[in-house]
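Participant: Mind folding the following:
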Amino acid sequence: MIKAAKLAVIGFIVGCVFSAQGHQHHHHSHGEGVLFVVHDQDKWQVKFILPAGDIFGFEHQPETAQQKQVIKKTLAKLENSQQLVTFNTQCELIDSNVENPFEQHTHHSHNDLEVEYSFSCEKSVSTVTVTLFEWAKTISVIEAQWITEQAQGIEELTAAKPYIEWPL
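Facilitator: Coordinates of the predicted model:
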């Protein structure tokens, strides 16, 4: 009962952190994304906020059948968490949420893609690697923010240094 209550509180805090950090402090910049990582015991939460233009090749409402197909294929690709992030140890994907930035018909000229994953890792994690750089070539930097049981921090990740590393 206590463990379930603790997880519920942590889930609420994670949601608040992601919401507050992602929506209030994130500014839309092409080529730049944001990554949030939160850790508690064997649970890991990962959230990306990425410019739609860098992921899909456009950020306006799809106008052609080809653009609609690009969205469909890319969203399906992102259901596989390894397209964005991996751990140095075996982790089980518990939940994923890949939001289609074009689903709501807004008149915004700048859309962001938000992707959230929840993992359970039986062994200690010392490295989280962003694999996105391998296929989203226009993303040059990801601002990573993390909270673990031992520490918190911010670091810029790039194709040359795509990982966050903690001592075990």
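
Participant: Please make it C-alpha for all contacts and neighbour counts, starting now.
Facilitator: Fine.

Participant: how about the helices of the protein, start to end?
Facilitator: 2-19, 52-56, 65-78 (DSSP state H).

Participant: Can you tell me which of those helices is most buried?
Facilitator: Among these, helix 52-56 has the highest mean neighbour count (mean count of other C-alpha atoms under 10 Å), at a mean of 21.

Participant: Could you list every helix and strand in contact with it?
Facilitator: Applying 3 or more C-alpha pairs under 8 Å, 6 or more residues apart in numbering; DSSP states H and E, one finds that helix 52-56 contacts helix 65-78, strand 112-121.

Participant: quick one: contacts for the spatially most central residue of the chain?
Facilitator: Nearest to the geometric centre of the chain sits F48, at 2.2 Å (C-alpha atoms, centre = their mean). F48 makes contact with G33, V34, L35, F36, L113, E114, V115, E116, according to C-alpha atoms under 8 Å, 6 or more residues apart in numbering.

Participant: burial of the closest residue to V128 other than its chain neighbours, as a residue count?
Facilitator: Counting by C-alpha to C-alpha, 6 or more residues apart in numbering, V128 lies nearest to F87, which is 4.7 Å off, once chain neighbours are set aside. Using other C-alpha atoms under 10 Å, F87 has 18 other residues around it.

Participant: Another for comparison:
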Amino acid sequence: MRCHTIIPLLAVLGIPTIGTAAEPAQSSSHGAHVHGQAQLSFATDAQQVELLLESPVANLLGFEHAPGSAAEKAAWQQSQTLLQSGQWLQLPPAANCQLQQQQLNEPWSKSADPHHHADVELSLTYQCSNPAALTEVRLDLFRHAADLHQVDVQWVSGQQQGAATLTLKQREFRLVPAN
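Facilitator: This is a model prediction of the structure:
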């Protein structure tokens, strides 16, 4: 079932998308693969919120190769659980948003190429009963991803759009146009 109605709007506005739940994302990068940086596309439409996150695996795990040791496998499992839970994303409680769907790609291709750039591609969809209260978004991903230093955000909400650069010191963006 394709529930991502916002993706065509993002594409029209020039905002990169990384996949859909109906079409699982592959390891191909839509943006530059830069360690320490990630991209987030965030869109609202009526009561639905959709976000698309793309990041080099190294930002989350400290390595890009497929997990080999028990410790690496445990770290990947922990990262998957965190990403898919959406706990790293804080939406205003008054918006009453519930996570409805999540899709996380398998970042390591089936090829044995040791130089493969592995990217995490995640899609989350929320349903919000009070979307008018959705005025700002906070990312707590920096606390969990020691090698992540910057997240470039592009957002669309109603008839407004904007962009923000988030860091450990600036982890929030507002869903209003920049003045």
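
Participant: Let me see the TM-score of these two.
Facilitator: Put the two chains on top of each other and the TM-score (TM-score structural alignment, normalised by the length of the first structure) is 0.82; 159 aligned residues with a C-alpha RMSD of 2.5 Å.

Participant: The residue nearest to V128 of the first structure maps to what in the second structure?
Facilitator: Using TM-score structural alignment, the equivalent of F87 of the first structure in the second structure is L91.

Participant: cool, and H39 of the first structure?
Facilitator: Aligned partner of H39 of the first structure by TM-score structural alignment: T44.

Participant: Quick check: that match vs Q100 of the second structure, distance?
Facilitator: Distance check for T44 of the second structure against Q100 of the second structure: by C-alpha to C-alpha, to the nearest Å, it reads 14 Å.

Participant: neighbour count winner among these two?
Facilitator: T44 (22 against 14).

Participant: How about that one: what's its closest non-neighbour residue?
Facilitator: Nearest to T44 of the second structure is S157, by C-alpha to C-alpha, 6+ apart, at 4.9 Å.

Participant: re the thing from before, buried ones among the contacts of F48 of the first structure?
Facilitator: G33, V34, L35, F36, L113, E114, V115, E116 (16 or more other C-alpha atoms under 10 Å).

Participant: Could you single out the nearest of the residues you listed to Q61 of the first structure?
Facilitator: Minimum distance to Q61 of the first structure across these is 13.0 Å, recorded for L113 (C-alpha to C-alpha).

Participant: So what does that closest one match up with in the second structure?
Facilitator: With TM-score structural alignment as the criterion, L113 of the first structure matches V120.

Participant: go on, A160 of the first structure?
Facilitator: In the second structure, A160 of the first structure lands on K169 (TM-score structural alignment).

Participant: Could you verify my assumption that E116 of the first structure touches L50?
Facilitator: No: taking contacts as C-alpha atoms under 8 Å, E116 of the first structure lies outside contact range of L50: 11.5 Å.

Participant: Next, the contact list for the match of F87 of the first structure, please.
Facilitator: Taking C-alpha under 8 Å, 6+ apart, one finds C97, L134, E136, V137, R138 in contact with L91 of the second structure.

Participant: wouldn't the first one be in contact with L124 here?
Facilitator: The one in question is C97 of the second structure. No: judged on C-alpha under 8 Å, C97 of the second structure makes no contact with L124 at a distance of 11.8 Å.

Participant: Tell me the residues of the first structure aligned with stretch 68-81 of the second structure.
Facilitator: So stretch 68-81 of the second structure sits over residues 63-76 in the first structure, by TM-score structural alignment.

Participant: picking up where we left off before, measure the residue nearest to T44 of the second structure to L104 of the second structure for me?
Facilitator: On the measure of C-alpha to C-alpha, S157 of the second structure and L104 of the second structure end up 24 Å apart.

Participant: now V153 of the second structure
Facilitator: For V153 of the second structure relative to L104 of the second structure (C-alpha to C-alpha), the value is 19 Å.

Participant: do L168 of the second structure as well
Facilitator: Taken as C-alpha to C-alpha, the span from L168 of the second structure to L104 of the second structure is 24 Å.

Participant: One more: Q47 of the second structure?
Facilitator: In terms of C-alpha to C-alpha, Q47 of the second structure sits 23 Å off from L104 of the second structure.

Participant: Between these two, point out the one with more neighbours.
Facilitator: L104 (21 against 15).

Participant: which one in the first structure is aligned with that one?
Facilitator: Per TM-score structural alignment, L104 of the second structure is aligned with V98.

Participant: show me the contacts for its match.
Facilitator: L75, L78, E79, L113, E114, V115, E116.

Participant: Which one of those is nearest to F133 of the first structure?
Facilitator: For these, the nearest to F133 of the first structure is L78 (13.5 Å; C-alpha to C-alpha).

Participant: about what we covered before: is it possible to get TSV of the helices and strands packed on helix 52-56 of the first structure that adds distance to E59 of the first structure?
Facilitator: Listed next are those as TSV, based on distance: least, C-alpha to C-alpha, whole Å:
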stretch	distance to E59 of the first structure
helix 65-78	10
strand 112-121	8
